[in-house]
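Participant: no FASTA, just this:
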């Protein structure tokens, strides 16, 4: 380091931590001490002045009728002196190159400007009409009777579905213990019934529980969940699909459930035929009623024709 440069105080040094120091500009005393870094700094400073003048030029040449410049007050020590190289700031350059007393223009230029100008309005573009967004639906919305469930009853139904979801394949006569609750007792009582227990016995099918799906049904976006689905294949080819839907409605007969849910089961049948790429006739639908303790087969087409005649 040349003798003429004073070594800075310790507080002027930066401590490098990590790799961030690579992007930090060293202190001015450091880059002015070496010819190469000083030359790089001088080139950078010149480019910054040039960019500043370019920006100033754009600002001064875009006014249509009048231009007002607001300059900071000139320091007393610099008043009346040429800008020079070290003081060639945009403000000083403007002060030296422009007459601020309107000698070349009219100070009252704004008086001659008309109050309003006619603006030629171009042809308005007309956007094409938007396509209506598909409405959303679900199999549950296709109930023939849309009942409002009480809060307690709805919570009980959700808990019963949650417990049935946990039940996989069962051995004949096997009844897994359920939680000590109203829902647990209902599920356990259902599994003790031979007709209901049989659907949980493995007969060679693939098991899907709470199977969610999204698809287009009758030009509507349908979202749904199948409670339980058994898929049967032969040499890899799908031969049959069985859908089981658990219902907790308190009803007097299977006919009540068929009236309410045939539309929903038809939607499930159509959805699964699309999902698995099979004919809808290969998809069987059954309702498992917890209140009746029965498995009710739903012949979608036949039941729907009967209801249409009512």
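Facilitator: Good, I have the coordinates. Computed from a prediction, not measured in an experiment: that's the story for all the values here. Numbering: from 1, shown residues only.

Participant: make it CA atoms for all contacts and neighbour counts henceforth
Facilitator: Noted.

Participant: List the buried residues for the host helix or strand of residue 91?
Facilitator: Following DSSP states H and E, one finds residue 91 within helix 90-97. Going by neighbour count (16 or more other C-alpha atoms under 10 Å), the buried part of helix 90-97 is 91, 92.

Participant: gap between residue 252 and residue 303?
Facilitator: From residue 252 over to residue 303 the distance is 18 Å, taken as C-alpha to C-alpha, to the nearest Å.

Participant: cool, and residue 218?
Facilitator: 20 Å.

Participant: More neighbours: which of these two?
Facilitator: Set residue 218 next to residue 303 and count neighbours by other C-alpha atoms under 10 Å: residue 303 wins out with 15 against 10.

Participant: From residue 130, how far out is the more buried one?
Facilitator: Residue 303 is 39 Å from residue 130, by C-alpha to C-alpha.

Participant: can you give me the helices for this structure?
Facilitator: Taking DSSP state H to define them, one finds helices in the chain at 28-31, 35-60, 90-97, 151-166, 182-191, 194-198, 254-276, 300-309.

Participant: can you list those helices in CSV and add distance to residue 227?
Facilitator: As requested, those are exported to CSV (distance: least, C-alpha to C-alpha, whole Å):
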stretch, distance to residue 227
helix 28-31, 73
helix 35-60, 68
helix 90-97, 75
helix 151-166, 7
helix 182-191, 14
helix 194-198, 14
helix 254-276, 10
helix 300-309, 18
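
Participant: Quick one, which of those helices gets closest to residue 145.
Facilitator: helix 254-276 (5.2 Å; C-alpha to C-alpha).

Participant: Could you tell me which residues within stretch 226-239 count as buried?
Facilitator: Buried residues in stretch 226-239, counted by 16+ other C-alpha under 10 Å: 226, 227, 228, 229, 230, 231, 232.

Participant: pretty sure the fifth one contacts residue 245?
Facilitator: No - using C-alpha atoms under 8 Å, residue 230 is not in contact with residue 245, being 11.8 Å away.

Participant: neighbours around residue 266, how many?
Facilitator: With other C-alpha under 10 Å as criterion, residue 266 counts 22.

Participant: That one: what's it in contact with?
Facilitator: Counting by C-alpha atoms under 8 Å, 6 or more residues apart in numbering, residue 266 makes contact with residue 300.

Participant: ok, so what distance separates it from residue 228?
Facilitator: To residue 228, residue 266 is 15 Å away according to C-alpha to C-alpha.

Participant: Residue 248 too?
Facilitator: Taking C-alpha to C-alpha, one finds residue 248 at 15 Å from residue 228.

Participant: do residue 58 as well
Facilitator: 71 Å.

Participant: before we move on, what about residue 255?
Facilitator: 22 Å.

Participant: need the strands for the stretch 101-250 of the chain, in chain order.
Facilitator: For the stretch 101-250 of the chain, the strands defined by DSSP state E, counting those that start in this stretch occupy 136-137, 206-217, 220-234, 237-247.

Participant: take a look at this one as well, against the first:
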């Protein structure tokens, strides 16, 4: 009743604004407080779960929601549907948390309830696990993580004193501000990290001529590379792969914009892919036979394959974001003990100087592979010596090991 009768100032008028995360999208504030983080990562307060193979199509089944114990009695396809529904819910919660955490210009304050015993599946517990190194605090008002200046507000100019009878919005005075174009972007203050591709570490400041950026040949090369990677993404093992031309055509069409196919022959790319599957380098990397012999000193019990795995790594003031074309994680006794990273390259081959060309390409792509190896090392708790990185040079049919 008190909540219903209470009045909250409109966000456009009050100096202290109270709003939902959805309402805050696109807005910025000097300080943001997130007091309500004790919400479940994935809500179980739902009525139905949908089943379907394509999220863009109508579902082929609907089932009433049930608890985890009852879910284990369902057929495999329905258990998978419940798992996907939970993953979608967690993803939506994390997206909402990202929006909330990126509204602050100067300071972000997040509070959560102290936990004891088993960690809860809540946003607050997630933040405690990540920011506090897994420490679950039971003491009230304890600071688990702090970064930056706690007295940031002292550097802000104090607002001029106004008539106490006038509302806060009328007390504010306009400050004269001079706006100048900043030409040195590297020295500009950052709200967050600069997002960059792994290739930026090789030649971060090499400008691309405008005529090349908009050239048809440059666009054709990029489209061709995208198509080749999309097609190889469909291959887990060569022994199990079936060359379904209709399916591969749909995959290719979904991977690029229709406008990009104006200057690329899709039939030619599909035919080229069929021939690439026969290359000795591809056969050596994508075959199950590779792991039927000792790798890193022992024969793996199983190998987990992940294609087009998105990864990220913070280096300095940059967030390096990339995609591992093919990741093979070698398992022994149910635990990973080594990994192999494969990167498909469609670089134009220099037939006149093949050895020199291979050496130059390996050196050029080495920083990118090292980033991937570092991320995989962190993900699976593997030493760098247990991770091998390879380039699959499709133009020359070479499988190139790139040691650190």
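Facilitator: In hand now; what should we look at? The structure presented is a predicted model; accordingly, all values stated were derived computationally and were not measured.

Participant: Overlay them and tell me the TM-score.
Facilitator: Here the TM-score for the pair of chains, by TM-score structural alignment, normalised by the length of the first structure, is 0.50; 175 aligned residues with a C-alpha RMSD of 2.9 Å.

Participant: just to revisit the earlier point, quick one: which of the helices of the first structure is nearest residue 222 of the first structure?
Facilitator: helix 254-276 (8.7 Å).

Participant: superposed on the second structure, where does the closest one end up, distance-wise?
Facilitator: Here the mean offset of helix 254-276 of the first structure against the second structure after fitting is 1.3 Å, by mean C-alpha distance after the TM-score superposition for the first structure.

Participant: Specify the angle between that helix and strand 220-234 in degrees.
Facilitator: Interaxial angle, helix 254-276 of the first structure versus strand 220-234 (axes from the mean of the first three to the mean of the last three C-alpha atoms, to 10 degrees): 80 degrees.

Participant: quick one: helix 254-276 of the first structure aligns where in the second structure?
Facilitator: Aligned by TM-score structural alignment, helix 254-276 of the first structure falls on residues 358-380 of the second structure.

Participant: So what's the residue count around the residue nearest to residue 374 of the second structure when sequence neighbours are not counted?
Facilitator: Distance criterion C-alpha to C-alpha, 6 or more residues apart in numbering; nearest residue to residue 374 of the second structure, sequence neighbours excluded, is residue 384 at 7.2 Å. Residues contacting residue 384 of the second structure under the criterion other C-alpha under 10 Å number 16.

Participant: Residue 384 of the second structure contacts residue 375, correct?
Facilitator: No - between residue 384 of the second structure and residue 375 there is no contact under C-alpha under 8 Å: 10.1 Å.

Participant: residues shared between the contacts of the two?
Facilitator: By C-alpha under 8 Å, 6+ apart, no residue touches both residue 384 of the second structure and residue 375.

Participant: Against residue 269 of the first structure, how distant is residue 301 of the first structure?
Facilitator: Relative to residue 269 of the first structure, and taking C-alpha to C-alpha, residue 301 of the first structure is found at 11 Å.

Participant: correction: residue 40 of the first structure
Facilitator: In terms of C-alpha to C-alpha, residue 40 of the first structure sits 76 Å off from residue 269 of the first structure.

Participant: Of the two, give the one with the bigger neighbour count.
Facilitator: The neighbour comparison of residue 40 of the first structure against residue 269 (other C-alpha under 10 Å) goes to residue 269, with 23 against 12.

Participant: re earlier: pull out the buried residues from the match of helix 254-276 of the first structure.
Facilitator: Using 16+ other C-alpha under 10 Å as the test for burial, stretch 358-380 of the second structure gives 358, 361-362, 365-373, 375-377.

Participant: Trace residue 242 of the first structure over to the second structure, please.
Facilitator: Residue 242 of the first structure maps onto residue 340 in the second structure, by TM-score structural alignment.

Participant: tell me, how many neighbours does that match end up with?
Facilitator: 19.

Participant: Hmm, it is touching residue 389, no?
Facilitator: Yes - under the criterion of C-alpha under 8 Å, residue 340 of the second structure makes contact with residue 389 at 5.9 Å.

Participant: what's in contact with stretch 332-342 of the second structure?
Facilitator: Under C-alpha under 8 Å, 6+ apart, the answer for stretch 332-342 of the second structure is 285, 296, 300-302, 324-331, 369, 372-373, 376, 380, 382, 386-392.

Participant: tell me the contacts of residue 165 of the first structure?
Facilitator: Counting by C-alpha under 8 Å, 6+ apart, residue 165 of the first structure has contacts 209, 210, 227, 228.

Participant: right, I mislabeled it, should have said residue 277 of the second structure
Facilitator: residue 283.

Participant: and it, what pairs with it in the first structure?
Facilitator: Checking TM-score structural alignment: residue 277 of the second structure goes with residue 191.

Participant: Check the spacing between residue 262 of the first structure and residue 191 of the first structure real quick.
Facilitator: For residue 262 of the first structure, the distance to residue 191 of the first structure equals 24 Å [C-alpha to C-alpha].

Participant: Need the nearest residue in space to the counterpart of residue 231 of the first structure in the second structure, chain neighbours excluded.
Facilitator: Aligned counterpart of residue 231 of the first structure in the second structure: residue 329 (TM-score structural alignment). Of all residues not flanking residue 329 of the second structure in the chain, residue 339 sits nearest, at 4.4 Å (C-alpha to C-alpha, 6+ apart).

Participant: Measure how buried residue 403 of the second structure is and give me the count.
Facilitator: With neighbours defined by other C-alpha under 10 Å, the count for residue 403 of the second structure comes to 13.

Participant: Return the residues in contact with it.
Facilitator: Per C-alpha under 8 Å, 6+ apart, neighbours of residue 403 of the second structure: 388, 389.

Participant: same thing but at 7 Å, please
Facilitator: residue 389 (C-alpha atoms under 7 Å, 6 or more residues apart in numbering).

Participant: try residue 373 of the second structure
Facilitator: residue 387.

Participant: What's the separation between it and residue 204 of the second structure?
Facilitator: Distance from residue 373 of the second structure to residue 204 of the second structure, by C-alpha to C-alpha: 20 Å.

Participant: Likewise for residue 250 of the second structure?
Facilitator: 35 Å.

Participant: and if you look at residue 156 of the second structure?
Facilitator: 35 Å.

Participant: same deal with residue 106 of the second structure?
Facilitator: 29 Å.
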